[in-house]
Each structure stands twice: as C-alpha cells, then as structure tokens.
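# Sharing a model that was predicted from the sequence below.
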Amino acid sequence: MSVKQGLLALLAEEPMYGARLRSEFEARTGGTWPLNVGQVYTTLARLERDGLVEPVGGSDDEGRIAYRLTAAGLSEIESWWLTPVDRDSTPRDELVIKLALAVTAPGVDVQRVVQAQRTATLRHLRDLTRLKSRASDEPSANDVAWLLVLENLLFAAEAEVRWLDHVESTLSRMPAAAVRRASAVDAVAGPSDTPRTAAALPKGARA
C-alpha cells in the first residue's frame, strides 16, 4: 500500500495535521510500516499539488497545518477502496533473488543458505505468534486492524517456510550440485588457464 492512499483514507474521516496522520497510520497498522513526519509532509505536498487535498485555514500557534480532502481526493479514495490491488507486476523479493542466484553461482552451498533462512523465518514466526497471543479478547477497531496486519505477516511467514521446504526438496531431486561443481572448476581455472592446460597434455590426448 502506498503512503498516498493511506493518507487519503485517513483524511476521508476528518481533517488532520501531518503528525496526527503519522500516528494514526502507525496505530492502525501496528507500527509495521513506520513513517516519519518528513515523508508525510512530502506526500501531502504532492497531494496538494495534484488537487487531492487542501489546507484548512492557516497554521496554528505551533505552525501546524491541517489538511482535508478535496472533491477530487474523495473521488480518488472511493475509487481506491473498490479497485483490486494490482498483482500483474511482480515485486522484487530479495530472498527469491538470492536463492535464484545461489543455485546458479559456483561455490555457493545452497542448502546452507536455505537452512539459515528457514531458521530466521521460524524465529520470526514464533515472535509473531507471541504477539498474537497477547491480543485482547475484546479488541477495539484499531486492535482488529492491527490483528489483520499481524495475521497477514503470519501467513506470509508460514508460506515462506513451506516454500523453503519446497526449494530444498526440489534441489535434492536435481543434479544441481554436479553442475555447480563443474562451474566452480571453470571459475577457478578461468579462460586464460585453458591453453596452458591443453598445452600440458600429451599430443595424443589433446582434443
């Protein structure tokens, strides 16, 4: 979710200062995606430029300016609520990229990479589970919002563990190790070493 839509959604409720927008955003998402005030005000400046928000009067005694939605901003957020999140573009996932490169890189112990990540992901999963166990039996609206975010992170961690198991199982069934060993030999020898190796062979053994 972009910061832009998050701020528009909050301003659809009532006018707010930048500092309150930040605190409301973090409270409702359990602090999972922290914002800084500078980021909030930079986004507000862009939204004002695009005609989606406008300041309410002047600044107060502390120099703060409250913002509210314009008609265009209200239309924008109402459209966003009903527009499915685009899944056509694949976001870059560092873990996926790391393992894809590790499988093809010479000298990398892919099984060790997978095991290290699984250990870290399981630890993260335990931490998330402990957080969920502390949830109130009678949650407020903000608690429910936080729980939804937390459960999304739980499901993602569980899915990552299953995927890592799948990666390890797939690698165990493929002759990837032999390919990596051959690549490692080529990498150690290097292109410049090939003529010297050939020259050292007896004439009858040369290709």
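Looks like it arrived, so ask away.
# contacts and neighbour counts: CA atoms only from here.
Fine.
# Can you list the buried residues in the longest helix seen in the chain?
Of all the segments assigned as helix in the chain under DSSP state H, the longest by residue count is helix 141-172. Buried residues in helix 141-172, counting neighbours by 16 or more other C-alpha atoms under 10 Å, are found at 143-144, 146-147, 149-150, 153-154, 157, 160-161, 164, 168.
# With stretch 82-95 instead?
Taking 16+ other C-alpha under 10 Å as the neighbour-count basis, stretch 82-95 is seen to contain no buried residue.
# Kindly report the same for stretch 14-32.
Counting neighbours by 16+ other C-alpha under 10 Å, stretch 14-32 gives 15-19, 21-22, 24-30 as buried.
# And for that stretch, what's in contact with it?
Stretch 14-32 is contacted from outside by 6-7, 10, 33-37, 40-41, 44, 56, 64-69, 142-143, 145-146, 149-150, using C-alpha atoms under 8 Å, 6 or more residues apart in numbering.
# just checking, which of those belong to helices?
6-7, 10, 37, 40-41, 44, 142-143, 145-146, 149-150.
# Drop anything exposed from the contacts of stretch 14-32.
Here, 16+ other C-alpha under 10 Å leaves 7, 10, 35, 40-41, 44, 65-69, 143, 146, 149-150 buried among the contacts of stretch 14-32.
# out of those, who's nearest Leu52?
Checking these against Leu52 with C-alpha to C-alpha, the nearest one is Leu69 at 6.0 Å.
# In space, what's closest to that closest one - neighbours in sequence excluded?
Val53 (4.4 Å; C-alpha to C-alpha, 6 or more residues apart in numbering).
# Identify the residues contacting Arg68.
Under the criterion of C-alpha under 8 Å, 6+ apart, the neighbours of Arg68 are Leu11, Ala12, Glu14, Pro15, Met16, Val53, Glu54, Pro55, Val56.
# and the first one, what does it touch?
Contacts for Leu11 were tallied using C-alpha under 8 Å, 6+ apart; they are Tyr67, Arg68, Leu69.
# now stretch 90-109, how far from the chain's geometric center?
Relative to its chain's centre, stretch 90-109 lies at 16 Å (C-alpha atoms, centre = their mean, to the nearest Å).
# And for stretch 82-97?
In this view, stretch 82-97 has its centroid 9 Å away from the chain centroid, taken as C-alpha atoms, centre = their mean.
# what distance separates the start and the end of that stretch?
32 Å (C-alpha to C-alpha, to the nearest Å).
# ok, and here's another one to check against it:
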Amino acid sequence: MQRTAVRWGLLALFADGPKYGYQLRTEFDARTGGSWAVNVGQIYTTLDRLARDGDVAPVGTNEDGWDMFAITEQGRRALESWYVTPITETDRPRSELAIKLAMAAVDPHVDIALVVQKQRTESMRQMRDYTDLRQRADADDDLTWTLLLDHLIFGLESEIRWLDHAEATTLRRRHDRPPTGPRLVATEQPMPERAQR
C-alpha cells in the first residue's frame, strides 16, 4: 500500500511540469509537510518504474545536467483515473492498533482499561500537536499540507472515539464473564526500540 501511494503521489507531482529525481523528493516532502518520509532511493526506484510503465518519459536534461522526466498521456489518464477511484477497505493498510486491541480484548488477563488509556493519552497528545500546527497554518501555507493535517486530526478524533467504544464494549462483556487467573498489566519499562512507533 505505501509503495502504491508513493507512486501515485510522485506521478501527481508531474502535473505542473517536468521534474528530476531529487526535485521530486523535495516537492513530495513539502507537499506532505514532512509527515511521510521517503528516502531518495525509493524516489529513484519509483521514478524508474513510472518510466518503465510508460507513465513518465525522459525529456532531456536541465541546465544543471539533471535528467528530466515529464508525464505522458498514458500517465495523465492513469492519474485522472486514480483521482476518481475510491479507496476501498481492502486498499487500506492493516492497523496495528486494531489488531492489538482485538487481541487484548479477548485475553481475560490483560487490563484493557490500562491498554486503552495509554493509547488514548498518546492519541490525544498527537492530536494536540497536529491541531497546534493547523492553527499556525495560514492562507499562504500549501493547501496540501493543511488538508493532510486536517486528515490526521479527524483520523485521531475517530480513533479516540473508537478507543472509548472498544473499552466500554470489552468491559461490559467482561463484567458478564469475569476473568480467571493472574491479570497482565503494562509496565513502565521501555519497549524494545523496534516495537516503538
């Protein structure tokens, strides 16, 4: 999914004229407000694929000697089709949070209220940060950046509502069937670096 989104995002950048590889990275970063890190290698790999598939084509070099590419008619048609094709549930990435809560909810030894509270606190912190950024954005800021911030804020609002629902539903069901055995509780010890996100 991420690879596909980067492909379409890069192709969209060609709509206003020819570009070279590093310019694509700079513009992608600017349009997403740096919220989606894409390394240079991924940019050039994706650019090669776009050229291979006929969505962009080389158009010479600029005054600095950079190889320039432009969108083709095929690429323009593909981009127009992408814009009007809805994203379906199967296209969306799997949610680690949804999987974590689903597993914790059916494990009677997990303190679901603690798991939800820790996530709720983090989600609210993120929402405050994005809201602060959105409030500082003004009419001169890139529309793409402000729309992405709005998407992140609305997504976190929805996530917090879902967390409230998941907690209430799980606790209500557990009230009817109390757990047996020791209860697992979260510790304040740091998680391994790989698990932190």
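Right, received. Where do you want to start? The structure presented is a predicted model; accordingly, all values stated were derived computationally and were not measured.
# Can you give me the TM-score here?
Overall, the chain-to-chain superposition scores 0.82 on the TM-score scale (TM-score structural alignment, normalised by the length of the second structure); 180 aligned residues with a C-alpha RMSD of 2.3 Å.
# Just to be sure, which of the buried residues of stretch 14-32 of the first structure are found in strands?
Cross-referencing these against strands under DSSP state E gives no overlap.
# Kindly indicate which of these lies nearest Trp80 of the first structure.
Phe25 (16.9 Å).
# which position in the second structure aligns with that closest one?
With TM-score structural alignment as the criterion, the equivalent of Phe25 of the first structure in the second structure is Phe28.
# What of Gly73 of the first structure?
Per TM-score structural alignment, the equivalent position to Gly73 of the first structure in the second structure is Gly75.
# wait, that match sits on Ala51?
No: taking C-alpha atoms under 8 Å as the contact criterion, Gly75 of the second structure and Ala51 are not neighbours in contact, 9.5 Å apart.
# and these two? which has more neighbours close in?
Taking neighbours as other C-alpha atoms under 10 Å, Gly75 of the second structure and Ala51 compare with Gly75 leading, 23 against 18.
# And what about the more buried one, helix, strand or coil?
helix (DSSP: H, G, I helix; E, B strand; the rest coil).
# same thing with Ser79 of the first structure?
Using three-state DSSP, the three-state assignment for Ser79 of the first structure comes out as helix.
# and the nearest residue to Gln74 of the second structure once chain neighbours are set aside, what does it touch?
When the adjacent residues along the chain are set aside, Gln74 of the second structure lies closest to Asp55, with 5.6 Å between them (C-alpha to C-alpha, 6+ apart). Counting by C-alpha under 8 Å, 6+ apart, Asp55 of the second structure makes contact with Leu11, Ile71, Thr72, Glu73, Gln74, Gly75, Arg76, Ala78.
# what do you get for Asp109 of the first structure?
Remark: with contacts taken as C-alpha under 8 Å, 6+ apart, Asp109 of the first structure is in contact with Ala102.
# now for it: what does it line up with in the second structure?
That one, Asp109 of the first structure, aligns with Asp111 by TM-score structural alignment.
# related to what we said a few turns ago, which of the contacts of Asp55 of the second structure count as buried?
The buried subset of those (16+ other C-alpha under 10 Å) comprises Leu11, Ile71, Thr72, Gly75, Arg76.
# Any figure for the gap between the first one and Leu171 of the second structure?
By that I understand Leu11 of the second structure. Here the criterion is C-alpha to C-alpha. By it, Leu11 of the second structure lies 47 Å from Leu171 of the second structure.
# same question, the second one
Using C-alpha to C-alpha, we find Ile71 of the second structure at a distance of 54 Å from Leu171 of the second structure.
# can you redo the buried ones among the contacts of Asp55 of the second structure as TSV with distance to Gln2 of the second structure?
Formatted as TSV, the entries for those read as follows, by distance: C-alpha to C-alpha, whole Å:
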residue	distance to Gln2 of the second structure
Leu11	14
Ile71	21
Thr72	23
Gly75	19
Arg76	21
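# Restricted to strands, list the contacts of Leu11 of the first structure.
In strands, judged by DSSP E, the following of the contacts of Leu11 of the first structure are found: Tyr67, Arg68, Leu69.
# What's the match for the residue nearest to Leu69 of the first structure in the second structure?
Val53 of the first structure maps onto Val56 in the second structure when the alignment is built from TM-score structural alignment.
# Gln5 of the first structure too?
So Gln5 of the first structure corresponds to Trp8, using TM-score structural alignment.
# So its match versus Asp67 of the second structure, what's the distance?
Taken as C-alpha to C-alpha, the span from Trp8 of the second structure to Asp67 of the second structure is 20 Å.
# Likewise for Val84 of the second structure?
With distances defined as C-alpha to C-alpha, the gap from Val84 of the second structure to Asp67 of the second structure amounts to 31 Å.
# Just give me the neighbour total for the closest residue to Ala176 of the first structure other than its chain neighbours.
Using C-alpha to C-alpha, 6+ apart and skipping the chain neighbours, the partner closest in space to Ala176 of the first structure is Val103 (7.4 Å). The number of residues packed around Val103 of the first structure, counting by other C-alpha under 10 Å, is 18.
# Quick check, Val103 of the first structure in contact with Val113.
No: counting by C-alpha under 8 Å, no contact exists between Val103 of the first structure and Val113, whose distance comes to 10.0 Å.
# quick one: the residue with the shortest distance to the centre of the second structure and Ile43 of the second structure, what's the gap?
The centre of the second structure sits closest to Trp36, judged by C-alpha atoms, centre = their mean, with a distance of 6.9 Å. For Trp36 of the second structure, the distance to Ile43 of the second structure (C-alpha to C-alpha) stands at 12 Å.
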